[in-house]
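Colleague: Sequence first, predicted coordinates after that:
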Amino acid sequence: MWPMPSQPAIRGFACRVLLDGARALPADKQQRVLSRVPPQTLALFESAPRMGWVPIEESMKLTEPLHAVLGTPGFRQFLAAQADRMASYPLLQTFFDGAVRLLGLTPQALLKWSTYAWDQAFRDCGRLVYQSLGESDEGRRVEMRLEEVPPILLLEGTFAQALAGAFEMFLHRCNRKGRVELQHVGSQATRFVYDVSWE
């Protein structure tokens, strides 16, 4: 038999963080979100090994209801808070601690090193790329790109907004005011492009 091709996947610990965050929502929103998630998906999140892989389509059965119920600004805020918890997980904390030791607690250090952390938390979900856009009178700018995005992640815009929330978390961690703008790159695009700027 030929080996099965790998499929887009996310670590079990990340799914559990998202589920715990959903359960911590105010009761009305929690009920509206979780009532849309299949019971077998909830059971999978609870039983998956923390370092195991969960198919990304299963995680989307939670993130899409979260996006629908919270709206885009609320969903980004929610994801920023959960990404902060994920970044404290030992596997990812190592990368961010290394970035801070080498470069200081700056958005560009965390964003740059997130490209390495990405491959630890996601599998076959695209390639994260960092590119500095330099300094201006208003502050600094970085372009973050997720390239080779698999088709499943292009649906509904949920994954693109989740990633924007993660980038906003890096600004919060560094106590910087800034913006994360998702660039529209066309309906046939297979990448997400973000303009991240801060004072």
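Modeller: Perfect, thanks for sending it. Numbering: from 1, shown residues only.
Colleague: drop to CA atoms for contacts and neighbour counts, all remaining ones
Modeller: Fine.
Colleague: what about the helix or strand where residue 67 lies, distance to the chain center?
Modeller: Taking DSSP states H and E as the criterion, residue 67 maps to helix 56-87. Distance of helix 56-87 from the chain centroid (C-alpha atoms, centre = their mean, to the nearest Å) equals 8 Å.
Colleague: helices or strands up against it?
Modeller: Counting contacts by 3 or more C-alpha pairs under 8 Å, 6 or more residues apart in numbering; DSSP states H and E, helix 56-87 is packed against strand 9-11, helix 12-23, helix 27-34, helix 39-47, helix 90-103, helix 158-173.
Colleague: quick one: contacts of the last one?
Modeller: In this structure, residues lying in contact with helix 158-173 by C-alpha atoms under 8 Å, 6 or more residues apart in numbering are 63-64, 67, 72, 75-81, 83-84, 107, 110-111, 153-154, 177-182, 192, 194, 196, 198.
Colleague: Look up how far residue 127 lies from the closest residue to residue 123 other than its chain neighbours.
Modeller: Using C-alpha to C-alpha, 6 or more residues apart in numbering and skipping the chain neighbours, the partner closest in space to residue 123 is residue 9 (5.1 Å). Going from residue 9 to residue 127 by C-alpha to C-alpha, to the nearest Å gives 13 Å.
Colleague: Likewise for residue 18?
Modeller: 22 Å.
Colleague: For those two, indicate the residue with more neighbours.
Modeller: Using other C-alpha atoms under 10 Å as the criterion, residue 18 and residue 127 rank with residue 18 on top: 23 against 17.
Colleague: another structure for you, compare them:
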Amino acid sequence: EPYQVWLKLEDGASSFGLYESLAERGIPVTELRDGRQELIQSKNDPFRLAINGVMTLGFVISMLISFFGFLIFWILSLSGRTLQFGVLRAMGIPFGQIIGMLISEQLLTSGAAVLIGVSTGNLVSRLFVPLFELSFNPAEQVPPFDIIFRLGDYLQLYGMVAVMLTIGLFVLGYRLSRVKISQALKLGEE
């Protein structure tokens, strides 16, 4: 009667060495399942690659749309308030203080949007990502389907959001530095 034997290889041992050792000793093997090879096949599975690709592409596209949306909003907001910034500069308020006021204003308005987006994204991912398990046969899943939330992934995500906001604020500061007091006051007269 054939037996089922589960083996765990030592670190650094190769599967090929095990196969050769079994063949040298004349041990007949009717079926062989190698966990390492199955893991490699699972990582290269087209369905899994497609899911990861679609999710990554969706993330990149949503980040670009958000970035350009924020940038357009900020630039239009700045253009509409050119007279106000010109008057503030003419009154003698230092440029650094105006930039600080603008940064705090944008961080409060955009910060609320980012916090709502982050909390909504976390809630939706906790609710709907586990449904991906339904696309695989749970009886054949060894180890079982498991969702892992890594701190590094969150840091990368929030780092990208911070970079996006920082670039937007630099563009806004550059545009504000290009505003000339006399042009802004002339614009107000017309």
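Modeller: Thanks, I have the structure now. Worth saying up front: this structure is predicted, and the values here are computed from it rather than measured.
Colleague: so what number do they get for TM-score?
Modeller: Here the superposed chains carry a TM-score of 0.27, computed using TM-score structural alignment, normalised by the length of structure 2; 83 aligned residues with a C-alpha RMSD of 5.3 Å.
Colleague: Distance-wise, check the spatially most central residue of structure 1 relative to residue 39 of structure 1.
Modeller: The C-alpha lying nearest the average C-alpha coordinate of structure 1 belongs to residue 163 (C-alpha atoms, centre = their mean; 3.8 Å). Here the criterion is C-alpha to C-alpha. By it, residue 163 of structure 1 lies 26 Å from residue 39 of structure 1.
Colleague: before we move on, what about residue 16 of structure 1?
Modeller: Using C-alpha to C-alpha, one obtains 14 Å as the distance from residue 16 of structure 1 to residue 39 of structure 1.
Colleague: For residue 182 of structure 2, pull up the helix or strand it's in.
Modeller: In this assignment (DSSP H and E), residue 182 of structure 2 forms part of helix 181-189.
Colleague: now swap in residue 193 of structure 1 and tell me
Modeller: Going by DSSP H and E, residue 193 of structure 1 is part of strand 192-198.
Colleague: Run the angle between that strand and helix 158-173 for me.
Modeller: With axes from the mean of the first three to the mean of the last three C-alpha atoms, to 10 degrees as the basis, strand 192-198 of structure 1 and helix 158-173 are set at 20 degrees to each other.
Colleague: Return the list of helices and strands in contact with strand 192-198 of structure 1.
Modeller: Applying 3+ C-alpha pairs under 8 Å, 6+ apart, we find strand 192-198 of structure 1 packed against strand 139-147, helix 158-173, strand 178-183.
Colleague: Redo these as TSV? Include distance to residue 32 of structure 1.
Modeller: Converted to TSV, those look like this (distance: least, C-alpha to C-alpha, whole Å):
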stretch	distance to residue 32 of structure 1
strand 139-147	30
helix 158-173	17
strand 178-183	27
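Colleague: Highest mean neighbour count out of those?
Modeller: Using mean count of other C-alpha atoms under 10 Å, the stretch among these with the largest mean neighbour count is helix 158-173, at a mean of 22.
Colleague: Identify the residues contacting the spatially most central residue of structure 2.
Modeller: Nearest to the geometric centre of structure 2 sits residue 157, at 3.6 Å (C-alpha atoms, centre = their mean). Applying C-alpha under 8 Å, 6+ apart to residue 157 of structure 2 gives no contacts.
Colleague: Could you look up the SS state of it?
Modeller: State at residue 157 of structure 2, reduced to three classes by DSSP: H, G, I helix; E, B strand; the rest coil: helix.
Colleague: Now do it against residue 163 of structure 2, distance only.
Modeller: In terms of C-alpha to C-alpha, residue 157 of structure 2 sits 10 Å off from residue 163 of structure 2.
Colleague: Okay, buried residues for the helix or strand hosting residue 152 of structure 2 please.
Modeller: If you go by DSSP H and E, residue 152 of structure 2 is part of helix 151-177. By 16 or more other C-alpha atoms under 10 Å, the buried positions in helix 151-177 of structure 2 come out as 161, 164-165, 168-169, 172-173, 176.
Colleague: go on, stretch 79-97 of structure 1?
Modeller: With the criterion 16+ other C-alpha under 10 Å, stretch 79-97 of structure 1 contains buried residues 79-87, 92, 95-97.
Colleague: Out of the residues you listed, which is nearest to residue 119 of structure 1?
Modeller: Closest approach to residue 119 of structure 1 among the buried residues of stretch 79-97 of structure 1 (C-alpha to C-alpha): residue 92, at 10.0 Å.
Colleague: a helix runs through residue 129 of structure 1, doesn't it?
Modeller: No. Checked against three-state DSSP, residue 129 of structure 1 lies outside a helix; its state is strand.
Colleague: Thanks a lot, see you next time.
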